[in-house]
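J.: Below are the sequence and a predicted model; questions follow.
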Amino acid sequence: MTSGVTPEPDAVPVSARSASVERPAQGPGEDGILRAAIAVMAENGYHGTSVRDIAVRAGLSPGALYYHFESKQALLATIMERGIEELLRRTRAALAEAGDDPAAALRAIVRTHVLFHLEDQRGTMLGTSELRALEEPVRTRHLDKRHQQQRLFDDVVVEGTERGAFGTPLPLEASRAIVVMCTGVAGWFSPDGPLSRDEIASRYERLALDMVCAGRS
């Protein structure tokens, strides 16, 4: 006996969906699907979004979308994993280019973090708000990568303090405050506002140096 309720496309078991998966003759590809998923999930939340909603926004049938991603959860995992991997890559590159000076290193990673979170504000806000929707084991792996990003900041601030470049008595607390501050720009920045993204990044560089008491050991 059935309940009479038709499940959302994403609620259908993968084995049942496999027969209806269709190779798209022409479509936006994976990147276009991910952009559509970010847009719809940013508007409706992860749990308020169905695979059909994403497919419609991407201009595909649900069957064509399943050719690229097996579920809504796979879409969310891909969005979040690509984001943190790219942020780690850019932060490490910025550190390598900054050289040995702690203040230069802190400025470089602050600028990287701010500009990354302003590059795709909906995507980065989704990564923060929908962490709770990420399933295991992906959630644990993702959290470990976030901790790696935080440790990059921790190492710069702690080393700068030990070398006398920074005077803060609370290096780890300052480091965490800086990361939260830089991540939060995605929630309020408007391209129509008085400051550009680069100007915001420059101001946050100065704020970060003030927070670690640069030059005041």
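T.: Everything's here; your move. Numbering: from 1, shown residues only.
J.: From now on I want contacts and neighbour counts done on CA atoms only, so please keep to that.
T.: Will do.
J.: can you map out the helices along this protein?
T.: Secondary structure of the chain (DSSP state H): helices at 14-17, 29-44, 51-58, 62-68, 72-98, 102-119, 121-129, 138-162, 171-183, 197-211.
J.: Among the ones you listed, single out whichever gets nearest to Pro191.
T.: Pro191 lies closest to helix 197-211 among these, at 7.7 Å (C-alpha to C-alpha).
J.: So which residues make contact with the closest one?
T.: With contact meaning C-alpha atoms under 8 Å, 6 or more residues apart in numbering, helix 197-211 is reached by 103, 106-107, 110-111, 114-115, 118, 168, 174, 178, 182, 191.
J.: from these, which is closest to Ser61?
T.: Using C-alpha to C-alpha, the contacts of helix 197-211 come closest to Ser61 at Leu118, 31.3 Å.
J.: Against that first model, consider the following:
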Amino acid sequence: MVRILTHVPTPSNPAKKTGAQTASKSPARSGADSTRKQLMANEVLEHATRLFAERGFTGTSLQDIATSMGLKRPALYYYFKSKEDLLERLIDEAVTGPADELRSIAARTDLDAAERLHAITHHIVTLTLSHTDRFLLLVKSESELSPATRKKFDESRREATDIVAAVISDGVEAGLFRSVDPRIAAFTVYGICNWAAWWYNPDRHGSIEVVADQLADTALAGFIQNRNRSPAPLTTQSAIAALRDDLDRLEASLSPTRHRDRN
């Protein structure tokens, strides 16, 4: 028995529907949507970084972040699930990228240990002063991290310290540096770099590049082998004393600039 079709759908509607579906799922449109979402997410991160650094994590709400962007709070949930999700993303970006960059510098075979230490110190200072809000956020929000994020943060910080310590150890073995405890010396380097976030003012101290060069020179000078005296082991007390001495010299070198500022 032959079944006769009483109605044959016209191809126009399905064609339109298929075309709409195809357009909505086209790679070009999908890529544009993804790029737009990423740009907006980055803007949310920038506003969150500033507010977290100014007010602390606890003192900042999602509503504060939304208000600073001229948005309603529900709009933020399209980009981040919660305030904690925002903080963890910021921490991840702050520790993962820098560690990779330090490893790259430390692995360079065209530089000796002194040159690598100078380059590493310069890079840390540049990164810190280019993203001061992000650095202060880490300092102020460390106690607010989830156990998993805190573990990742601590591991990344230890790895970064190990990288600097290994370069210093290479310098000691090569006879370029005094006989120092590499790990204590690495803490000294980070002390010099991180402290800059608290006092640096571009109007007073010049460009980040100039300050990074001077601090890298200062850090390196503390370890260079003095051929005219026998090397002495670096203790915690002597490391702190050396750091204070270096900072005093740095302050003295900047005082003419400060004098001009006062006038």
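T.: Looks like it came in fine. For clarity, every value in this text was computed on a predicted model and none was experimentally measured.
J.: that older thread, pull the most distant pair out of the contacts of helix 197-211 of structure 1.
T.: The most widely separated members of these are Thr168 and Pro191, with 33.5 Å between them, by C-alpha to C-alpha.
J.: between the two, who's got more neighbours?
T.: The residue with more neighbours, out of Thr168 of structure 1 and Pro191, is Thr168; 22 against 9, by other C-alpha atoms under 10 Å.
J.: who's in contact with the more buried one?
T.: Thr168 of structure 1 is in contact with 161, 174, 211-214, 217, counting by C-alpha under 8 Å, 6+ apart.
J.: now swap in His47 of structure 2 and tell me
T.: Taking C-alpha under 8 Å, 6+ apart as the contact definition, His47 of structure 2 lies against 65, 68-69.
J.: buried subset of those residues?
T.: When burial is judged by neighbour count using 16 or more other C-alpha atoms under 10 Å, the buried members of those are Ile65.
J.: Tell me the one among the contacts of His47 of structure 2 nearest to Ile91 of structure 2.
T.: Ile91 of structure 2 has its nearest neighbour among these in Ile65, at 17.3 Å by C-alpha to C-alpha.
J.: Verify the contact between the closest one and Val44 for me.
T.: Yes: taking C-alpha atoms under 8 Å as the definition, Ile65 of structure 2 is a contact partner of Val44 at 7.4 Å.
J.: Looking for the alignment partner of Ala108 of structure 1 in structure 2.
T.: Under the alignment (TM-score structural alignment), Ala108 of structure 1 maps onto Ala119 of structure 2.
J.: again with Met211 of structure 1
T.: Under the alignment defined by TM-score structural alignment, Met211 of structure 1 corresponds to Gly222 in structure 2.
J.: who's in contact with the residue nearest the centre of structure 1?
T.: In structure 1, the C-alpha nearest the mean C-alpha coordinate belongs to Thr124, at 3.9 Å (C-alpha atoms, centre = their mean). Counting by C-alpha under 8 Å, 6+ apart, Thr124 of structure 1 makes contact with 83, 117, 186.
J.: Could you identify the most distant pair in the contacts of Thr168 of structure 1?
T.: The widest separation within those, taken as C-alpha to C-alpha, falls between Ala174 and Ser217 and amounts to 14.6 Å.
J.: residues contacting Ala98 of structure 1?
T.: Counting by C-alpha under 8 Å, 6+ apart, Ala98 of structure 1 makes contact with 104-105, 108.
J.: out of those, which one sits closest to Gly29 of structure 1?
T.: Proximity of the contacts of Ala98 of structure 1 to Gly29 of structure 1 was ranked by C-alpha to C-alpha; the top entry is Ala108 with 33.8 Å.
J.: For the residue lying closest to that closest one once chain neighbours are set aside, give me its contacts.
T.: Closest residue to Ala108 of structure 1 apart from its sequence neighbours, by C-alpha to C-alpha, 6 or more residues apart in numbering: Ala94 at 5.7 Å. With contacts defined as C-alpha under 8 Å, 6+ apart, Ala94 of structure 1 is in contact with 105, 108-109, 112.
J.: now the counterpart of Ala94 of structure 1 in structure 2: how far from Trp195 of structure 2?
T.: Following TM-score structural alignment, the counterpart assigned to Ala94 of structure 1 within structure 2 is Ile105. In this structure, Ile105 of structure 2 and Trp195 of structure 2 are 22 Å apart, going by C-alpha to C-alpha, to the nearest Å.
J.: ok, now Gln237 of structure 2?
T.: 18 Å.
J.: Same drill for these two, tell me which one is more crowded.
T.: Legend: neighbour count by other C-alpha under 10 Å for Gln237 of structure 2 and Trp195, higher for Trp195 (13 against 9).
J.: ok now stretch 79-97 of structure 2, how far from the chain's centre?
T.: Its chain's C-alpha centre and that of stretch 79-97 of structure 2 lie 12 Å apart, by C-alpha atoms, centre = their mean, to the nearest Å.
J.: Actually, stretch 51-61 of structure 1.
T.: Computed by C-alpha atoms, centre = their mean, the separation of stretch 51-61 of structure 1 from the middle of its chain amounts to 22 Å.
J.: In structure 2, what range does it match?
T.: Using TM-score structural alignment, stretch 51-61 of structure 1 pairs with 62-72 in structure 2.
J.: what residues does the matching stretch touch?
T.: Stretch 62-72 of structure 2 has contacts (C-alpha under 8 Å, 6+ apart) with 44, 47-48, 51, 73, 75-76, 82-83.
J.: can those residues go into TSV with extra columns for distance to Thr60 of structure 2?
T.: TSV is the format used below for the contacts of stretch 62-72 of structure 2 (distance: C-alpha to C-alpha, whole Å):
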residue	distance to Thr60 of structure 2
Val44	13
His47	11
Ala48	8
Leu51	7
Arg73	13
Ala75	17
Leu76	14
Ser82	12
Lys83	9
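J.: Identify the farthest-apart pair in those residues.
T.: Across these, the longest distance by C-alpha to C-alpha is 17.8 Å; it joins Leu51 and Ala75.
J.: Name the residue in the two with the higher neighbour count.
T.: When neighbours are counted by other C-alpha under 10 Å, Leu51 of structure 2 and Ala75 differ, and Leu51 comes out ahead with 20 against 10.
J.: What's that one aligned with over in structure 1?
T.: Aligned counterpart of Leu51 of structure 2 in structure 1: Val40 (TM-score structural alignment).
J.: Quick one: residues contacting its match.
T.: For Val40 of structure 1, the set of contacting residues under the criterion of C-alpha under 8 Å, 6+ apart consists of 49, 53-54, 57.
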